[in-house]
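Visitor: one predicted model, sequence on top.
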Amino acid sequence: MPPAAEAVYAEDETVREEAERHRGDEPRRSALRAPAAAALLTAVLLCLATRLSRTYPFGPVTRNIVDLGQQYLPYHAYWRAFLLGETHGDAFLNWNSGFGSNFLGDIGTYLSSPFDLLVVLFPADRVELALYVVTAAKISAAAAAMALLLLRLRPGPWPVAAVLGTAYALSGWTLNYGATVPMWLDGLVAFPLLCLVGEWARTARRPVLGPLVVALAWISNFYTAYMATLGAAVFLLVRLLTAEETASARQRLAGALRAARSVLIGIGLAAPLVVVVFLATKVADPTPETVFAPAPWTDVLARFLPATASVASPALFIGTPALALALTLPFNRAVAPRVRAGWTAAIVLVTLSLQWEPTHLLWHAGASPNGIPYRQTFVLCGLLLIAAWFSAARGVPRPAALLAGVTLLGVLAWAARGSVDIDRWTFPAFGTAALLAGAAVLLAPAGARRGHARVQPDRVPRARVLPVLAVVLLAAAQAGEVAVTGMRIEEQQRSKVSWSPRVGPWQEAAADEVARADAWPRHRTDPGEVPGGNDVLLVGGQGADYYSSLTADVTSRTLASLGFGYYAKGRHPVSLDNPVADALFSIGTRLRSKPTEPVRQDAPPRATVTVTTTPVPPLVTVRPPGRPATHPGDSAFARQERLLGADVYELPAPRRTGRSLTARCPAGSQVWFWAPEYRGEAALAGERPVGFDGKPPSVRAPLQALGTVPDSGAVRIDLAPEGKLRLPREPVGCLVAARLDSAVRRLTATGATRVRASGHTVTAELPPGSKGVAVLAAPRISGWRCAAGDADARPARAYEGLVAVPLDGRASSVSCSFRPPGMKLGGAAGAAALLALAVTGLLHRRRVRR
């Protein structure tokens, strides 16, 4: 053999021996590289899409649309303050919202994800940035988890697994729904992790870690974890039927039973929190029943395409390259027939289940949700990407499979062309991504052929460059579509749905004033109206403003009956600037804000904030035995008087003439207009008009002041309704200030002489010999227990919807404590699950030793 040939042969042998030596390390390296690359690529693309849409933190425009600004941003601001010990309440009770609300339920609904702990790393004035980082971290973690799952299912090129992991994390579901509802993103992370748990159960591995992963998923957000668990069940069923052709029915059943054990123990471990949330939903303000209406199939198909946005159809975009690979699976003969048939059937059936009401209800735990009806779509996106990986893990599909998949993709796009969801960016982005993906397909086989052939050393770099270039083109195609889709969805959402401005000088000024004026528990400080929602969570204080899926029905009904307004069909009560309400709820300090410029999407809001302090009764007052004589009826005026125990309004019977109301009231009294279903303006003669935004059943307009009655006593209210004029029987009340002052002095004199509040407990010292009913100015939600003097605590009574304790004249103090319902039951279930986990671990350890 010539010396040159011997040198080449020796070099080939060295390379071969080196490859054999490191072959065992390659899966481990891929398992690390793919998740890391997927997470990094996902974070970069998410930031790029945000930058292209000029949205904060990479632009001046707010991203606080709908619930993101009204719920999640304020909740994370309060969560930061809570974790740092800066709140008056504790993990059981939130004194800031709704005059006292079940905070443990809200923690389990909005804040129990480990990612939410990141808020403590940011200053108080950077809570928007903190929430964006939390959102990006969850989405990136979902990409990493999916990439890891793919490599666990079948070995393959880790760069492709990383790209498909990114496609899952930045699907249309994420960009259209999850990015603005951060709590749902925990389900996005949970699905691939729960699929891994299914794999462990199928192969009889990690019997302790599996339940812990399930518990973490259900604690983080049990709502989407439930959907992810159903999706993982579909995944496991397909794997049991297709992964091992020689497996017996007994082996498959054993794998299913191990998975069921992991799920049951995991849910049991999460029960101390999940049960509390579940019971809180049972007493929450009910939303109107929703009848599911399936989306037109044209719109469903359109949602596979880029740059489409809608809340009425499933967001199924996963990127044209990933979708094309998934569509090749049924025709890819390099994949076992049972695998092709199993995954194709699963995807078709899950797709159909989105559109059938019984399975729609199954996905949503028996209740069709208000708002977005396709919240489970992330599961189908995940199944599609698993199918894409099975088709591509062992190389580019053969030409026949590629042609069939591309044909299906073209038919899908053609059928969707008439959908209302198609955007002007849709087909340009789709076509560009298809061209780049096609170029990647042409390069990959060429690179593979050259890589497997015996070549001279100087040609090896070229053989490596082509596959790398193919992956780069694939990633570019996926990335470009994601960036465009994210940009267009952001822009469309801002133009079509309600939004809140960024946090800025207005909120900061209100927070500073609240901090200076706060006198809790001597009396409450209400920050008033601040842009957005859940204002007291964002700027501090103690008020009625509260927006939660768990807003108690008692809270909503009680406040609405007293003239408070609400949004979100009752789940978002708002502040009421009314002196009687202030007296009833011990609001001694009230902030009022006047904007100094129009509130805009692209600038932080500014306002002048003023502080007013008035004498009010203490937090705990005493009502004497018997009911005082006040106005009868169900108007907000009459209900306020009954709760106050004094007649403070004059309630005239106004005459309606066209669009005007006329009546007579005491001169100098204040005219209040109560019309919860009225939408339009109302103006007292000679005064500026006041706007009302009633829109039943979603919005209830609050009681509002129109002005002062003139010396003549004549009242004329001019109405300018938008649509049908709807007024209650007693829409007008004239408040006599002297009567209210007298009632406040009486309640102060007979009320608590000292009030102490610590966490979820309130203790009040009363004048000796107090009889009747002690009333705590907080809605009587489930979980309150009270006692008079040294008596045993019992479930609290209700007085016109507020917490009440009967007094017989012998007790000189009362104490009330709140404990979220379900803690005992959840704790018992958690203890049993922990015992079951310990037994499982011991049995597994003994089995391994044998």
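Guide: On my side now, so go ahead. Numbers count the residues shown, from 1 in each chain.
Visitor: alpha carbons only for contacts and neighbour counts from here, please
Guide: Noted.
Visitor: quick check: Ala515 vs Ala81, distance?
Guide: Computed as CA to CA, to the nearest Å, the Ala515 to Ala81 distance reads 13 Å.
Visitor: tell me the SS of Ala764?
Guide: Classification of Ala764 using DSSP: H, G, I helix; E, B strand; the rest coil returns strand.
Visitor: what strand or helix carries the residue nearest to it when sequence neighbours are not counted?
Guide: For Ala764, ignoring the flanking residues on the chain, the nearest one in space by CA to CA, 6 or more residues apart in numbering is Val755 at 4.4 Å. According to DSSP states H and E, Val755 maps onto strand 754-758.
Visitor: go through that strand and flag the buried ones.
Guide: Arg754, Val755, Ala757 (16 or more other CA atoms under 10 Å).
Visitor: packing partners of it?
Guide: Packing partners of strand 754-758 (3 or more CA pairs under 8 Å, 6 or more residues apart in numbering; DSSP states H and E): strand 761-765.
Visitor: use this one as the comparison:
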Amino acid sequence: MRELTGSAGAGAAAVGVYCGALAWHRTWPFGAPMRGGTVLAEQVVPLQTHLWDVLRGQGGDLLVNWDSGYGVPFLPDLATDLLNPCDWPGLLLPRDQQALGLFLGVLLALGLGTGLMAHFLGRLAAGPVAVRGLLAVGYGLCAWVLVAGVGRPAWLWGLVALPLLGLAFDRCLRRTGWPLGALAVAVCWLGDFYTAATASLGAGLVLVLRLLVARSRWRERLRALLRALAMAAVGIAAAAPLLWVTFEAGRAGQPAAVVHPVAPGLTDYLGQLLPGGLAARALPDVFVGVPALLLVAALPFNRRVRLRERVAWPLALALVAASFVWRPSILLWHVSTAPEGNPYRSTFVLSGLLTMAAWVCLARRPRLPALAGGALLVALLAALVDARGSTRPISWGLLGAGVPLAVLAVPALAGAARQRRVALAVLGGVVLVGSGWAAGSVLVQRDRRAGSGPVPSAGALRAARAALLAAGPRWPAGRADPGPHVFTGNDPMLFGAQGGGYRSDYLPARTAQALHALGAGWLLQGRQTSSFADPVGQALFGVTASLGGDLTVRRAPALPLVTVQRSAAPADQSSLWARQQAVLGATVYQVPPLVPGGGPAPTDHGSSGWSLPTTPDGGPGTELTGRCTPGRAAFLYAPYLAGAVSWPGGSLAADGQQNATALPVLALGPVPADGVVRVTVRVGLATQVPARPFGCLDQGALAAAVAAGRASGSSRPTVSGHTVSAVLPHGSSGTAGLSVPAVPGWRCGVDGGAPRSAGQTPAGLLAVPLGTGADRLECAFRQPGLAPGLRVAAGAGAVWLLVAAWTWWRRRARPGLPG
């Protein structure tokens, strides 16, 4: 019981210090609102909100997310961001409190990881749980947690997984509880496979290190290693459904930029060991507090620790630290894939190893000479990294106060009872005050560097959501699209509506390309798509109600979810306007040729478009014109245009960039009485526009085309979870088109026939041949990779049951044997 309460106390202390640091600096949720632009606000909170809806039968099921991207797979997002068990209690909170629910999940993961580390340290070496708990607090509040972990709650499962896997592998050394250890491995990998993979490497390294320094015979060590390998294999295989699904989703996903990190200088890297600082560029975040740093430095001088341990632990730390900045080993930590975003997302493993090494030293009660040697090394480290970018005045304050107090307190832990209590109080003060101070400093620096302001209030979101969802027919009779993404890049999930906005690590490439080809914008090289901003794009995807930039609701008729096209004529793909008309099945645009006006002349590259030169300082911009019928609605499509764009009645700072940022269709207003559409562009660096950038819409023709599409399409589509069914006009022939991107996994059939893999239109939407006549259409989504993954997991489950039964039988037959 003392072990349990001590470990729980360590977890509670870490949570209390973290909350205290947030409250002291008035950081969300203690004062200031959550900042926008972060992964937490833009991606995780909307996903958690969507899961809240799914668990209550809204927005699809675990296979298909009907809210985002006009229909995308949901299981990869679930596996990557939403399976941390610590986040699940937050789903009991109201829908608009899911951000708070995730924060509570962060606290639970932080406390659980700290408590498990306190317990695991006791398996490395015996010692009081209160002292172990103080070192575990430094692990729970390490730099990685503060900089990376709390912003991506799923990753915090790695904080739990590292000590939990260490405890599982410890059972292999003690020859007990193999089935329970395999179950722990499976739980770790199911909670978050990414951090579990890196935690498995770290825990495996600790196991090998313990085997190397053990006094047992080599045969026994080899058996322990084989037991651990078998345990890991069965546990990882149990998570095969998620691993296979995410692997297939990654292959089908929109490619992202690959990070090629520049190896940091030695002094920059060493500076990361000091508490309280935050580097201006991406560096491994590894500090674990002043006492742990002192004890790691004192380990080589502590003669009470066996020589092989004094050599093995520092060598292991050096090798792991070097592996985070050497490209081949970086790929190993990232499971053989090139890192995206922060390349040092696995450094919590090094923080854990530092904590373990510190305990190996402290458990053997280092004498004053050993601590003096450690203090000298820390002083040398401080001198080497003085004035480095990551160090702050707080770093020197924490070192100046913490090192002397720790040097005095640690030897007293081996004294009389009164001395031990005083020493424990002093060491506790150094850890708790120092960790809180350092955490507050890092959190403030992190928030200052956040690029965006606070997210809009929950009240504004609730009002806009209510107005939008009440404006049109309920899905699937029509889509309600949040449109401008005022709140996040995942507004459709946040609203519980059905839009094109979607930001995800697994955004299907077919979704990104289909929406882009029809005029929707994108960001992050296509890993964040936007809703359609033009009436034709909205009509094609059944958007009957949309939200404007000023949060006013726009209503318009739109095509049904399922339409029928009888013509098999080849579609014109020469321009956006032609592609939209091909899907619509009618001519609604007048597409004039571009005519250069005044200013620097653009260069015509034929069908490739026009390049616009740099505008001279103080000179006029390049004028682009086109002639259309007066009164029509004029639009501009120049997805990669970069510059200051102006036209009669409006202006825009365009920031398009080839492949990275694509602008949506831009409304220019009605064509004036002279019939000339004019746009002036002031360009900093040379930019480009398509060959036919202007389109002039006949709104009457659009209304007629929509009415015709509704008459020939399905009037009664039904969407249930991951299936779509529709009753068609009797004897329909040609091709049924669904306003859903044709991502891999869709299978369709007509009139009860055998389902087959769905085809796609030239624009990238689902298409189903109807033959000579059909009355009913059925489609269902089958997640690629799920079926083979389930078969592997079933095999792992069978092996686990056999081993568990064998263990139970042996214990009954021979009670003296270990489990």
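Guide: Nice, I can see it. Everything numeric in this text was worked out from a predicted model, so none of it was measured.
Visitor: what's the average distance of the strand holding Val755 of the first structure to the second structure?
Guide: Superposed on the second structure, strand 754-758 of the first structure shows a mean distance to its aligned partners of 1.0 Å (mean CA distance after the TM-score superposition for the first structure).
Visitor: counterpart of that strand in the second structure, which residues?
Guide: Alignment of strand 754-758 of the first structure against the second structure: residues 716-720, by TM-score structural alignment.
Visitor: who touches that stretch?
Guide: By CA atoms under 8 Å, 6 or more residues apart in numbering, the residues outside stretch 716-720 of the second structure that reach it are Gly60, Pro476, Ala477, Leu561, Val562, Val724, Ser725, Ala726, Val727.
Visitor: quick one: which of those residues is nearest to Leu685 of the second structure?
Guide: Nearest to Leu685 of the second structure out of the contacts of stretch 716-720 of the second structure is Leu561 (CA to CA; 42.1 Å).
Visitor: chain center to the strand holding Val755 of the first structure: distance?
Guide: Centre-to-centre, strand 754-758 of the first structure and its host chain are 34 Å apart (CA atoms, centre = their mean, to the nearest Å).
Visitor: Gly650 of the second structure -> the first structure?
Guide: Superposed on the first structure with TM-score structural alignment, Gly650 of the second structure falls opposite Arg688.
Visitor: I'd guess its match is in a strand, am I close?
Guide: No: if the criterion is three-state DSSP, then Arg688 of the first structure is coil and not within a strand.
Visitor: and it, how close does it get to Thr708 of the first structure?
Guide: Using CA to CA, Arg688 of the first structure is found at 12 Å from Thr708 of the first structure.
Visitor: before we move on, what about Ser817 of the first structure?
Guide: Distance of Ser817 of the first structure to Thr708 of the first structure, given as CA to CA: 42 Å.
Visitor: next: Leu576 of the first structure.
Guide: Between Leu576 of the first structure and Thr708 of the first structure the distance, using CA to CA, works out to 18 Å.
Visitor: repeat that for Leu257 of the first structure.
Guide: Using CA to CA, Leu257 of the first structure is found at 73 Å from Thr708 of the first structure.
Visitor: who's more crowded, those two?
Guide: Neighbours per residue, other CA atoms under 10 Å: of Leu257 of the first structure and Thr708, the larger number sits with Thr708, 22 against 14.
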